[in-house]
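A.B. asks: sequence and predicted structure, then a few things I'm wondering about:
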Amino acid sequence: MGSGPAPRRALAAAATAALLAAAPLGCAPGDPAAGPPPSGPAETPRPTPPQQLCTDLITHWAGVILGAGEGEDAVRLDYQAMGLSGGQYEILRAVLTDARAEQRAKGPDAARELTAREALRRCAERHRSGVPTGGPWQ
């Protein structure tokens, strides 16, 4: 004797096979629903250059921390939990010092502009000769 009704299992398997066999029929070549055919080989995504990644990370975390207000620890994360290396964290701290002063003097828009400008400059300096050395978190 079996462990369950065999006809139900066979029917379910047959229905699944029928659905899988019919699935490709919905988008035949030349079918308007299929969209235009590819015009060439698909482009392979390129990795983000280290300088750009550094700038993006610094700008992001500076915005989060500045948005929390003076003296508040908005993220309660260490530099590794933020996805930063030790060198990137040093850049973030320097940028935040300048941006906080700018925010007090000229407001949040000026602080965001300074953050973007300084992150770009400092990350470019850090990566001027390629990827920094000194260990995986430097």
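C.D. replies: Okay, I see it.
A.B. asks: could you use CA atoms for every contact and neighbour count after this?
C.D. replies: Fine.
A.B. asks: how much space is there between Q80 and L20?
C.D. replies: 45 Å (CA to CA, to the nearest Å).
A.B. asks: element containing Q52?
C.D. replies: Q52 belongs to helix 50-67 when assigned by DSSP states H and E.
A.B. asks: kindly tell me how buried P108 is, as a neighbour count.
C.D. replies: Counted with other CA atoms under 10 Å, residues neighbouring P108 total 17.
A.B. asks: the structure to be compared is supplied as follows:
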Amino acid sequence: MATGGVLWPAAARLLGIAFAAGVLTTGCGGSGGAEARGTPSPSATPPEVLCTRIVAYWSREVLDSGTYGDYQSMGLSNGQYEILRTVVDAARAERKRQGTDAADEVIDREARAGCVERYRSGGPGKNPWQ
């Protein structure tokens, strides 16, 4: 019993020190940083770039499989899904004319153009889920 009584206060002190160090580290990390000023992190990826990546990815998947999935299961908004459908239509036509490499170029170009237009004013508009 005596051993348990001796270890408990030591363990409690170590936990207390670890907790205090964590709180101090966490507390100091956010003060005065970009989060405190309300500005985005310099490493944040712009929404039009994220949109372009996901639309291009799913456009290739749809083009290869020949079938569309549910936009929500793809992680797309309704507006991004509309971009995807336009991109796939253009890519299918280009693949028939010029082949797969040309279709890939159309996907990249059209996905970028559609997403840049969608996020030109900073967001999707009045209805963010669209």
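C.D. replies: Here it is on my side, so go on. None of the values given here were measured: they were computed from a predicted structure.
A.B. asks: what's the average distance of the helix holding Q52 of the first structure to the second structure?
C.D. replies: When the second structure is superposed, helix 50-67 of the first structure averages 0.7 Å from its matched positions, counting by mean CA distance after the TM-score superposition for the first structure.
A.B. asks: where in the second structure does that helix fall?
C.D. replies: Aligned using TM-score structural alignment, helix 50-67 of the first structure spans residues 47-64 in the second structure.
A.B. asks: and stretch 92-108 of the first structure, by the same measure?
C.D. replies: The aligned range for stretch 92-108 of the first structure in the second structure is 84-100, by TM-score structural alignment.
A.B. asks: what lies in contact with the matching stretch?
C.D. replies: Under the contact criterion CA atoms under 8 Å, 6 or more residues apart in numbering, stretch 84-100 of the second structure has outside partners 55-56, 58-60, 62-63, 101-104, 106-107, 110-111.
A.B. asks: now do 6 Å
C.D. replies: 55, 59, 103, 106-107, 110 (CA atoms under 6 Å, 6 or more residues apart in numbering).
A.B. asks: in the residues you listed, find the pair that's most separated.
C.D. replies: The span of these, defined through CA to CA, is set by V55 and A103 at 14.1 Å.
A.B. asks: who has more neighbours out of these two?
C.D. replies: Neighbour totals were compared for V55 of the second structure and A103, and V55 leads with 30 against 23 (other CA under 10 Å).
A.B. asks: quick one: classify M82 of the first structure as helix, strand or coil.
C.D. replies: At M82 of the first structure the chain is in coil, as set by DSSP: H, G, I helix; E, B strand; the rest coil.
A.B. asks: that one -> the second structure?
C.D. replies: Per TM-score structural alignment, M82 of the first structure is aligned with M74.
A.B. asks: tell me which stretches of the first structure form helices.
C.D. replies: For the first structure, the helices defined by DSSP state H cover 6-22, 50-67, 86-106, 108-126.
A.B. asks: average offset of the last one relative to the second structure?
C.D. replies: Okay, so that is helix 108-126 of the first structure. Compared with the second structure after fitting, helix 108-126 of the first structure deviates on average by 0.6 Å (mean CA distance after the TM-score superposition for the first structure).
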